[in-house]
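Participant: Next input, structure requested:
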Amino acid sequence: MLKLAVNGGKVNGELLYALKEKDRNSGTLTGEIKNDILLADYKFRSEGVFSERQVAFKLTVTTATEGYGEVRETKGKMKFKYLGKLTYGTGLTLKKK
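Facilitator: Predicted coordinates for the structure are as follows:
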């Protein structure tokens, strides 16, 4: 589940991962939308532990498709190493209700 509040390209929202046979995690995100790509910092809790990582979604009118790519740890947060090399369409796609 992805809920977004957009104000002039800036985004705040909530993200919930509840995948089958995986740990559930939920949290908040803050970021920006540029050229239909949402790039945000996702702060979440999973199994009682707080974490932070960067997330990316390619947005259309009806879907949000998660982007994947090589990551590195920077100041305790997982960030994408090469934003221009993210791939979309091989993983999670959320549909607008």
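
Participant: okay, CA-based contacts and neighbour counts for the rest of this
Facilitator: Noted.

Participant: Ser26 sits in which helix or strand?
Facilitator: strand 25-34 (DSSP states H and E).

Participant: same deal with Ala64?
Facilitator: Element membership of Ala64 [criterion: DSSP H and E] is strand 63-68.

Participant: Burial check on the closest residue in space to Leu92 that isn't next to it in sequence, number of neighbours?
Facilitator: Computed as CA to CA, 6 or more residues apart in numbering, the closest residue to Leu92 that is not its neighbour in sequence is Glu66, at 5.5 Å. Residues near Glu66, counting by other CA atoms under 10 Å, number 21.

Participant: Second input sequence below; structure requested for side-by-side comparison:
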Amino acid sequence: LRSYGMCSSKGVQLEEAVCMFFMTLGHGVGNRMIQERFQRSGETVSRQFGIVLQKMINLALQEIRPPDNYDKVPLYIRSNPKYWPYFKD
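Facilitator: Have a look, this model is predicted:
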């Protein structure tokens, strides 16, 4: 994320902000639980979540691409009359 402009802030290290972000997403915990776990204010947790989210979006826009053979329809779909009408154009 450093290459996408993310850096440590005055009170929160980059690694800690990313951990807060992934803990929120991965464990489905709320702001209050993150506050308690990382001993940060609700405002800090919310702000850091937003910053990391924006950088992750930038990362996804740059790095996630369809495969090179995106124009080829798999044989299973081409030979199946149920799916082929949707892909033949």
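
Participant: Can you give me the TM-score here?
Facilitator: Structural agreement between the two chains, given as a TM-score (TM-score structural alignment, normalised by the length of the second structure), stands at 0.23; 39 aligned residues with a CA RMSD of 4.4 Å.

Participant: quick revisit: list the buried residues of the strand holding Ala64 of the first structure.
Facilitator: Taking 16 or more other CA atoms under 10 Å as the neighbour-count basis, strand 63-68 of the first structure is seen to contain the buried residues Ala64, Thr65, Glu66, Gly67, Tyr68.

Participant: same deal with stretch 17-30 of the second structure?
Facilitator: Buried positions in stretch 17-30 of the second structure, judged by neighbour count with 16+ other CA under 10 Å: Ala17, Val18, Cys19, Met20, Phe21, Thr24.

Participant: May I see these arranged in CSV, with distance to Asn31 of the second structure as well?
Facilitator: As requested, the buried residues of stretch 17-30 of the second structure are exported to CSV (distance: CA to CA, whole Å):
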residue, distance to Asn31 of the second structure
Ala17, 13
Val18, 14
Cys19, 13
Met20, 9
Phe21, 10
Thr24, 8
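
Participant: residue contacts, the residue nearest to Leu2 of the first structure when sequence neighbours are not counted?
Facilitator: What sits nearest to Leu2 of the first structure in space, not counting adjacent residues and going by CA to CA, 6+ apart, is Leu15, at 4.7 Å. Going by CA atoms under 8 Å, 6 or more residues apart in numbering, Leu15 of the first structure touches Met1, Leu2, Lys3, Ser26, Gly27, Thr28, Leu29, Tyr42.

Participant: Can you say which of these are buried?
Facilitator: The neighbour count (16+ other CA under 10 Å) marks Ser26, Gly27, Thr28, Leu29, Tyr42 as buried among the contacts of Leu15 of the first structure.

Participant: how about the last one, what does it touch?
Facilitator: In other words, Tyr42 of the first structure. Leu15, Gly27, Thr28, Leu29, Thr30, Glu52, Arg53, Gln54, Val55.
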